[in-house]
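1. Sequence isn't available, so here's the structure alone:
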């Protein structure tokens, strides 16, 4: 009920008026049943806009920091994230990563739509980065389809450091579902998980105008913060690397 009120009464109408969201490929999202929506991540507003474009609720895994902020701003952020269906997870790695994957698997086994950003964090520069394998594990453990999604224009509307996105039309492209059910039973094989994660990023890349960078976004953020030059983009899609 809280989600419905947020989407249709409190926040949704304002966002629709401000950003006039458009979507291509809405038919690729199933009307019922579990699926993973795997998307690029350009700005905070991504998680707010995508649910507006779909008739079903999307449950996102979000960093727990969104729910533990101090003061009025922290309380408003926690309220807002709860209202749009974000599930808090610790993204510190190790056992925390396992807990996040378990949470995602639970959401999928309940028959819901799970929104996830395979890069693990927002792109530091608008380029598309290497996927972590958690999305592949969830797909193989549950057998649900993975639907590639690309948000368009959100990095221009809300560049890093900007709190309120500029008012402008924003959209999404949704690709055809990817079926990995033939790989059931291989969720514990790292080479298979890597290949599946790369195929998912290839599908996302095919929908977008981004360049691909074959390193993790978090690694790139740390490197550039230390003063190193940005990693060059590769001209190869993840699954089309030349043999070494």
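-> Received it, and whenever you're ready, just let me know what you need. Quantities reported herein were computed from a predicted structural model and do not represent experimental measurements. Numbers count the residues shown, from 1 in each chain.
2. use CA for all of it now, contacts and neighbours both
-> Noted.
3. all helices for the protein, in order.
-> Ranges of helices in the chain, per DSSP state H, are 2-5, 12-19, 46-52, 71-83, 95-109, 134-142, 154-157, 190-207, 217-225.
4. Give the closest residue to residue 170 in space, chain neighbours not counted.
-> Excluding the flanking residues, the one nearest residue 170 by C-alpha to C-alpha, 6 or more residues apart in numbering is residue 21, at 5.0 Å.
5. wait, doesn't that neighbour sit right on residue 154?
-> No. Here residue 21 does not reach residue 154: they are 10.6 Å apart, not a contact under C-alpha atoms under 8 Å.
6. before we move on, back to that, quick one: closest of the helices of the chain to residue 124.
-> Among these, the nearest to residue 124 by C-alpha to C-alpha is helix 217-225 (6.3 Å).
7. Which strands or helices does the closest one pack on?
-> Contact partners of helix 217-225 among helices and strands, from 3 or more C-alpha pairs under 8 Å, 6 or more residues apart in numbering; DSSP states H and E: none.
8. follow-up on the earlier one: okay, the helices of the chain, which one's buried deepest?
-> helix 134-142 (a mean of 24; mean count of other C-alpha atoms under 10 Å).
9. okay, the angle between it and helix 190-207?
-> 110 degrees (axes from the mean of the first three to the mean of the last three C-alpha atoms, to 10 degrees).
10. separation between residue 172 and residue 182?
-> Distance, residue 172 to residue 182, using C-alpha to C-alpha, to the nearest Å: 29 Å.
11. higher neighbour count, those two?
-> Using other C-alpha atoms under 10 Å, the more surrounded residue of residue 172 and residue 182 is residue 172, with 24 against 9.
12. What residue, apart from its backbone neighbours, is nearest residue 39 spatially?
-> residue 149 (4.4 Å).
13. take the one below as the second:
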């Protein structure tokens, strides 16, 4: 059961984004049953505010943030875990041991994690190459990846058009006899193609 604070903030954020922006959200029928991973392109730090409200309130959707820059105040260290944000200390794009453990614990409990596999902001530019971690997580946890494409958050102003497209889940069903690296590459490519296709479609 998500904490009451998470539910209140989720509903408040949904009200704000749907009243202060022209949000077009499609594909909610594609959302799989938990556990699963949400993989989205990343244009700005507030992207989660335009993604999480369009997913079911339960279970709580976890996100990750850098320990050094986000969890740098005592009040943040107390508040952020209550709304599903957990700290990571990435090194060259790879998660630290504690971050890895948290990801698998959440998925093992039937939870949902929102990830931005580009690893940094694209800020309206073309989709960056995705980190392999998204493929490893999906394969090793045996969970689907729900691709999400977001457009319009690179320039924030009231009543701006924001498009959120939720794609069909990508199952970790690559042939088991393939080498792990090949299976990971296949998963990553499928996720990237799904997001890229949705972004191109929204431009039309």
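-> Received the coordinates, thanks. Computed from a predicted model, the values in this text were never measured in an experiment.
14. hmm, back to that, can you give me every residue that contacts the residue nearest to residue 170 of structure 1?
-> By C-alpha atoms under 8 Å, 6 or more residues apart in numbering, residue 21 of structure 1 lies in contact with 49, 52-53, 169-172.
15. To which residue of structure 2 is it aligned?
-> In structure 2, residue 21 of structure 1 lines up with residue 23, judged by TM-score structural alignment.
16. Next: residue 3 of structure 1.
-> Match for residue 3 of structure 1 (TM-score structural alignment): residue 6.
17. Could you check how far the residue in structure 2 sticking out farthest from the centre is from residue 183 of structure 2?
-> Farthest-out residue of structure 2 from its mean C-alpha position, per C-alpha atoms, centre = their mean: residue 177, at 28.9 Å. Distance from residue 177 of structure 2 to residue 183 of structure 2, counting by C-alpha to C-alpha: 9 Å.
18. ditto for residue 195 of structure 2
-> Noted for residue 195 of structure 2: a distance of 19 Å to residue 183 of structure 2, by C-alpha to C-alpha.
19. between residue 21 and residue 154 of structure 1, what contacts are shared?
-> residue 170.
20. how about residue 3 of structure 1, what does it touch?
-> Contacts of residue 3 of structure 1 (C-alpha under 8 Å, 6+ apart): 57, 83-85.
21. any idea which of those has the most stuff around it?
-> Result: residue 84 is most packed of those (other C-alpha under 10 Å), 24 neighbours.
22. Output the contacts of residue 3 of structure 1 as a markdown table; include the columns distance to residue 217 of structure 1.
-> Below are the contacts of residue 3 of structure 1 laid out as a markdown table (distance: C-alpha to C-alpha, whole Å):
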| residue | distance to residue 217 of structure 1 |
| --- | --- |
| 57 | 27 |
| 83 | 28 |
| 84 | 25 |
| 85 | 25 |
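23. Please identify which pair of the residues you listed lies farthest apart.
-> Farthest pair in the contacts of residue 3 of structure 1, by C-alpha to C-alpha: 57 and 83, 10.9 Å.
24. Contact partners for the most centrally placed residue in structure 1?
-> Centroid-nearest residue in structure 1, with C-alpha atoms, centre = their mean: residue 117, separated by 2.4 Å. Going by C-alpha under 8 Å, 6+ apart, residue 117 of structure 1 touches 38-41.
25. I'd like the distance between the equivalent of it over in structure 2 and residue 75 of structure 2.
-> Counting by TM-score structural alignment, residue 117 of structure 1 corresponds to residue 116 in structure 2. Per C-alpha to C-alpha, residue 116 of structure 2 is found 25 Å from residue 75 of structure 2.
26. next one: residue 91 of structure 2
-> 25 Å.
27. And residue 119 of structure 2, by the same measure?
-> On the measure of C-alpha to C-alpha, residue 119 of structure 2 and residue 75 of structure 2 end up 26 Å apart.
28. and if you look at residue 199 of structure 2?
-> Distance from residue 199 of structure 2 to residue 75 of structure 2, by C-alpha to C-alpha: 37 Å.
29. swap in residue 41 of structure 2?
-> Counting by C-alpha to C-alpha, the gap from residue 41 of structure 2 to residue 75 of structure 2 is 29 Å.
30. repeat for residue 180 of structure 2
-> Separation of residue 180 of structure 2 from residue 75 of structure 2 (C-alpha to C-alpha): 41 Å.
31. same thing with residue 197 of structure 2?
-> As for residue 197 of structure 2, its distance to residue 75 of structure 2 is 40 Å (criterion: C-alpha to C-alpha).
32. Likewise for residue 130 of structure 2?
-> Applying C-alpha to C-alpha, the value for residue 130 of structure 2 to residue 75 of structure 2 is 32 Å.
33. what does residue 102 of structure 2 give?
-> Applying C-alpha to C-alpha to residue 102 of structure 2 and residue 75 of structure 2 gives a distance of 21 Å.
34. same thing with residue 6 of structure 2?
-> If you go by C-alpha to C-alpha, the gap between residue 6 of structure 2 and residue 75 of structure 2 works out to 16 Å.
35. contacting residues for the counterpart of residue 195 of structure 1 in structure 2?
-> In structure 2, residue 195 of structure 1 lines up with residue 186, judged by TM-score structural alignment. Residues near residue 186 of structure 2 by C-alpha under 8 Å, 6+ apart: 135, 174.
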